[in-house]
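1. Sequence unavailable; structure follows:
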């Protein structure tokens, strides 16, 4: 088993459900990261970036 693993909060999953999944696999969270998600759109001949959501990622460390 790897000492570190990355867990992504899935589209239809809560943060608590993701943390529970980590625990079942034997990992505990050591870091939380959020990344904004953007979509490119053209308006008036210009390309603009519109925020459409965020991606939440946990880094897990194996429990000893």
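-> Yes, it's here. Every value quoted in this text rests on a predicted model; they were computed, and no experiment measured them.

2. Please make it C-alpha for all contacts and neighbour counts, starting now.
-> Fine.

3. Provide the secondary structure category for residue 60.
-> Three-state assignment for residue 60 (DSSP: H, G, I helix; E, B strand; the rest coil): strand.

4. Assign a three-state SS to the residue nearest to it when sequence neighbours are not counted, would you?
-> The shortest distance from residue 60 to any non-neighbouring residue, by CA to CA, 6 or more residues apart in numbering, is to residue 29 (4.4 Å). The local conformation at residue 29, judged by three-state DSSP, is strand.

5. Now do the contacts for residue 29.
-> Residue 29 sits next to 19, 22, 58-61 when contact means CA atoms under 8 Å, 6 or more residues apart in numbering.

6. Take this one as well and set it beside the first:
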């Protein structure tokens, strides 16, 4: 079985792109640990964005 093409995997693997994507995905998973972000209790987009910014700051500071 060959790699790439019909097997679904790319012929070349971009390690730098994967590393950045992995960092972003881990960040989103940590943000989902905040219940208010995961369930979206806020009614307005502005309130939800503010809650996400606050949760991001807490993760960054901690």
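-> The structure has been received and is ready for your questions. Note that the structure is a prediction, hence the values are computed from the model and not measured.

7. Let me see the TM-score of these two.
-> In this superposition the chains share a TM-score of 0.29, using TM-score structural alignment, normalised by the length of the second structure; 27 aligned residues with a CA RMSD of 2.9 Å.

8. re earlier: roughly how far apart are the residue nearest to residue 60 of the first structure and residue 57 of the first structure?
-> Noted for residue 29 of the first structure: a distance of 10 Å to residue 57 of the first structure, by CA to CA, to the nearest Å.

9. Same question for residue 34 of the first structure.
-> Remark: distance between residue 34 of the first structure and residue 57 of the first structure (CA to CA) = 6 Å.

10. okay, those two: which has more neighbours?
-> residue 57 (19 against 10; other CA atoms under 10 Å).

11. picking that back up, closest one of the contacts of residue 29 of the first structure to residue 48 of the first structure?
-> Each of the contacts of residue 29 of the first structure was scored against residue 48 of the first structure by CA to CA, and residue 58 proved nearest at 29.3 Å.

12. okay, now the closest residue to that closest one other than its chain neighbours: neighbour count?
-> Among residues not flanking residue 58 of the first structure along the chain, residue 32 sits closest, at 4.6 Å (CA to CA, 6+ apart). Residues contacting residue 32 of the first structure under the criterion other CA under 10 Å number 13.

13. again with the one 4 residues further on
-> When neighbours are counted by other CA under 10 Å, residue 36 of the first structure registers 10.
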